[in-house]
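*Asks:* Using only what follows, build the 3D model:
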Amino acid sequence: MTDLPPLVLIAGPEQLLAERAAASTIDMLLAGDPGAEVVRIDAATYESGELQLHASPSLFGGTKVLLVRDLDEAREDLVSDVVTVVSGGLDGGTLIVQHKGGVRGKKALDALKKAGARVIDAPALKSDRDKSAFVTNEFRRQGRSVAPDAVRALLEAVGKDLRELASACQQLIDDTTGTVTAEYVERYHGGKVDATGFRVADAAVGGNAPEALRLLRHALASGVDPVPIVAVLASQLRQVARVATAGRGSSAALAKELGMAPWQVDRARRDAQGWDGDRLGRAIQAVAAADFDVKGGGRDPVYAVERAILTIAGERQG
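*Replies:* Down below sits the predicted model:
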């Protein structure tokens, strides 16, 4: 037996988190009742009355676990059937409902909450801080540790899609031992890291124009668009400005205050050395001009990025 209520609502747009929540809930129920029957119902292929049929007690006894997926995409018949089953109760079974968000299916959501369903959130992880925490936890939950610079390298190399990040983390867990370092990430994803705007921005903000231009050309040749490169330049300069004016304090405390990851605070503090307010302001203005040009305001997006990089590196050098 488990202490799970008979109704569970998994709400939020992040599908990987929702799938994991559903899987772990089902595992807990099966651990308490290995003979329970699991029935998965998809909104796209639903037929009216199907849910009531599965929710009815079996002639042969036993309990059922009913998983309704994508209620937010459901037609009215499934929404009504969920309300009916919730109102009538389940005879020893459990109903798990997944809903990505929006107003569709609201009657069923209200019925579930009113009936005391356990709500499990699957929120979208948008900020770098949230993504960093996700990567760190992927290693921690399997008894491994990961260095902060390795977290950053993974985000740069793999991108911010949670499913791809989880897959990359699992590969490193399976293929390495001990603490996962940036060198491990470089070994598996080095080419991708070199082709990101983060490396370009690091070099430019550090005042190394030749290296920034070399990395820019490599990124462009690898298919990276100028627009996200300019976005990373802008983001990195803004982080330097925010951290430079935030005062003293631990990286963790400042990260929480500024909505950043601790490694971003550490990097911004390093980058802030050698900058002053006037030169930083001119560099930010140059990136703003490049942003306008690469989004259609100029004739040559590549030239616009190169000009911004040269300006940033020049201001850093004074």
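
*Asks:* Please count neighbours and contacts with C-alpha atoms only from this point.
*Replies:* Noted.

*Asks:* who touches the closest residue in space to Asp77 that isn't next to it in sequence in this structure?
*Replies:* Leaving aside its chain neighbours, Asp77 sits nearest to Ser48 (5.7 Å; criterion: Cα to Cα, 6 or more residues apart in numbering). Contacts here follow Cα atoms under 8 Å, 6 or more residues apart in numbering; on that basis Ser48 touches Asp77, Leu78, Asp81.

*Asks:* and which of those is nearest to Ala241?
*Replies:* Leu78 (51.7 Å; Cα to Cα).

*Asks:* Are we agreed that the closest one is in a helix?
*Replies:* Yes: assessed by DSSP: H, G, I helix; E, B strand; the rest coil, Leu78 belongs to a helix.

*Asks:* Hmm, it is touching Tyr46, no?
*Replies:* Yes: counting by Cα atoms under 8 Å, Tyr46 is a contact partner of Leu78 at 7.0 Å.

*Asks:* I'd like the structure of this one too, to check against the first:
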Amino acid sequence: MPRATAPRTAPTRPVAATAADPHDVPAAPVVLLTGPEDHLADIALSSLLARLRAQDAQLERTDVAAAGYLAGQLATWASPSLFDERSVVVVDGAEAAGDAFVGDVTAYLADPSPSTVLVVRHRGGNRARKVLETARAVPGAVEVACQPLKRDQDKIEFVLGSMRRARRRMDADAARALVDALGNELGELAAACDQLCADTEGTITAEDVRRYHGGRVEATGFDVADAAVEGHAGRALALLRHASATGVVPVLVVAALASRLRTLAKVGAERGRSADLARDLGMAPWQVDRARRDLQHWSAEALGEAIRAVAQADAAVKGAGPDGDFALERAVVTVATARGR
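*Replies:* Just a heads-up that it's a prediction; the model follows:
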């Protein structure tokens, strides 16, 4: 008689994290922001924080850089408080994390605190992949894909979606003209949408876009950023004042500065061939090569100082400071003088 065999059973598959729209991120025990597109990650984090603060105005937030994590810190940040208040722990740069972070997070995720939301920002690569795999198996986990938008049509949909959320109408031709003018950076596209909403009325047309962005952004905002990143403080200030005199709004110059610095930070955190890096980061190979040349003159500390200065200028030109123009000039000087230190 043939030997009886036990019936085969399918292997148990881990629970997959729920995919979420960056503009509508639900509260969850763990939220993963994965991929190199920082603007989508910023949108997702803002969406999540708004939801959490609507539930608890006293929400406690802790921001963590994974690269500097020390063993045991997560247990302190995520431990329940005396009155079980809600808290959120936001970990940036998990792709640069060490073994202490990976060990503590994977242990924590086996039994996450019900009063804590853990947000993990991972831009890509193989480091700390165990954290992502473990987090995705947590019941109720949420993952937001923060991947670059490479097709023009996707960028056009991004622009039109931004306008719908702002309750403004925009012609499809206007959206295409804006994408043609500003290119790849979603942060710039979003800033341009904000500016057009603030400075126009009614339906936004291609003529409105040409009036504000007809060749001036590349010729001025990015020239300012290039001069500053290359260490030419005097030239960068002269270009900035020329840009202001010809009608370029400060928020677009800030966006150009932020774009250049983000590129340096992204490329500096990775290793490999330019072509492979360009594909992974959603850039052109020449952008990677230029960033690597620039990085020969930039230390991590100087880059951090420059990024903080531009973030402060960004807040000031959007109304959080008394003098946005002065804040922008100071940021340009800070960026230019940080090079080489």
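
*Asks:* now what about the TM-score between them?
*Replies:* Remark: TM-score between the superposed chains equals 0.57 [TM-score structural alignment, normalised by the length of structure 1]; 194 aligned residues with a Cα RMSD of 2.0 Å.

*Asks:* on that earlier part again, quick one: map the residue nearest to Asp77 of structure 1 onto structure 2.
*Replies:* By TM-score structural alignment, Ser48 of structure 1 lines up with Ala71 in structure 2.

*Asks:* Looks to me like that match is in a helix.
*Replies:* No: Ala71 of structure 2 is assigned coil when assessed by three-state DSSP, not a helix.

*Asks:* Break down the stretch 151-300 of structure 1 into its helices, ranges please.
*Replies:* In order along the chain, the stretch 151-300 of structure 1 carries the following helices (DSSP state H, counting those that start in this stretch): 162-175, 182-194, 197-205, 209-221, 226-244, 251-258, 262-272, 277-292.

*Asks:* The second one - contacts with which helices or strands?
*Replies:* Put plainly, it is helix 182-194 of structure 1. Applying 3 or more Cα pairs under 8 Å, 6 or more residues apart in numbering; DSSP states H and E, we find helix 182-194 of structure 1 packed against helix 148-158, helix 209-221.

*Asks:* by how many degrees do the shortest one and helix 197-205 diverge?
*Replies:* Yep, that's helix 148-158 of structure 1 we're talking about. 120 degrees (axes from the mean of the first three to the mean of the last three Cα atoms, to 10 degrees).

*Asks:* in structure 2, what residues pair with helix 148-158 of structure 1?
*Replies:* Mapping helix 148-158 of structure 1 onto structure 2 (TM-score structural alignment) gives residues 172-182.

*Asks:* what's in contact with the matching stretch?
*Replies:* Residues contacting stretch 172-182 of structure 2 (Cα under 8 Å, 6+ apart): 152, 155-156, 159-160, 188-189, 204-210, 213-215, 217-218.

*Asks:* List buried residues within the residues you listed.
*Replies:* Neighbour counting by 16 or more other Cα atoms under 10 Å classes 155-156, 159-160, 188-189, 204-206, 208-209, 213-214, 217-218 among the contacts of stretch 172-182 of structure 2 as buried.

*Asks:* returning to that earlier point: reformat the helices of the stretch 151-300 of structure 1 as a markdown table; add distance to Pro57 of structure 1.
*Replies:* As requested, the helices of the stretch 151-300 of structure 1 are exported to a markdown table (distance: least, Cα to Cα, whole Å):
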| stretch | distance to Pro57 of structure 1 |
| --- | --- |
| helix 162-175 | 37 |
| helix 182-194 | 52 |
| helix 197-205 | 57 |
| helix 209-221 | 60 |
| helix 226-244 | 55 |
| helix 251-258 | 50 |
| helix 262-272 | 53 |
| helix 277-292 | 62 |
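
*Asks:* Buried deepest among the helices and strands packed on helix 182-194 of structure 1, which one?
*Replies:* helix 148-158 (a mean of 21; mean count of other Cα atoms under 10 Å).

*Asks:* mean shift of it relative to structure 2?
*Replies:* Superposing on structure 2 places helix 148-158 of structure 1 at an average distance of 1.6 Å from its equivalents, by mean Cα distance after the TM-score superposition for structure 1.

*Asks:* Name the residue closest to the centre of structure 1, please.
*Replies:* Leu125 (3.9 Å; Cα atoms, centre = their mean).

*Asks:* Which residue in structure 2 aligns with that residue?
*Replies:* That one, Leu125 of structure 1, aligns with Leu149 by TM-score structural alignment.

*Asks:* which ones are touching Val287 of structure 1?
*Replies:* So Val287 of structure 1 contacts Val230, Leu233, Ala234, Ala308 (Cα under 8 Å, 6+ apart).

*Asks:* what about 10 Å?
*Replies:* By Cα atoms under 10 Å, 6 or more residues apart in numbering, Val287 of structure 1 lies in contact with 230-235, 237, 293, 304-305, 307-309, 311-312.

*Asks:* just checking, Asp226 of structure 2 is part of a helix?
*Replies:* Yes: assessed by three-state DSSP, Asp226 of structure 2 belongs to a helix.

*Asks:* Aligned to it, what sits in structure 1?
*Replies:* Residue pairing (TM-score structural alignment): Asp226 of structure 2 is not matched to any residue of structure 1.

*Asks:* Would you agree Asp226 of structure 2 is in contact with Leu240?
*Replies:* No: with contact defined as Cα atoms under 10 Å, Asp226 of structure 2 does not reach Leu240; the gap is 11.3 Å.

*Asks:* In terms of packing, which of these two has more residues around it?
*Replies:* Neighbours per residue, other Cα atoms under 10 Å: of Asp226 of structure 2 and Leu240, the larger number sits with Leu240, 26 against 18.

*Asks:* How about that one: what's its closest non-neighbour residue?
*Replies:* Per Cα to Cα, 6+ apart, closest to Leu240 of structure 2 is Val224, 5.9 Å.

*Asks:* Just give me the neighbour total for that neighbour.
*Replies:* 28.

*Asks:* Hmm, Arg216 and it touching each other?
*Replies:* No: using Cα under 10 Å, Val224 of structure 2 is not in contact with Arg216; the gap is 11.8 Å.

*Asks:* Could you find the counterpart of Gln98 of structure 1 in structure 2?
*Replies:* Match for Gln98 of structure 1 (TM-score structural alignment): Arg121.

*Asks:* I'd assumed that match was in a strand, is it?
*Replies:* Yes: under the criterion used here (three-state DSSP), Arg121 of structure 2 sits inside a strand.

*Asks:* That one contacts Asp92, doesn't it?
*Replies:* Yes: counting by Cα under 10 Å, Arg121 of structure 2 sits close enough to Asp92 to count as a contact (4.9 Å).

*Asks:* Those two - which one has more neighbours?
*Replies:* Using other Cα under 10 Å, the more surrounded residue of Arg121 of structure 2 and Asp92 is Arg121, with 26 against 19.
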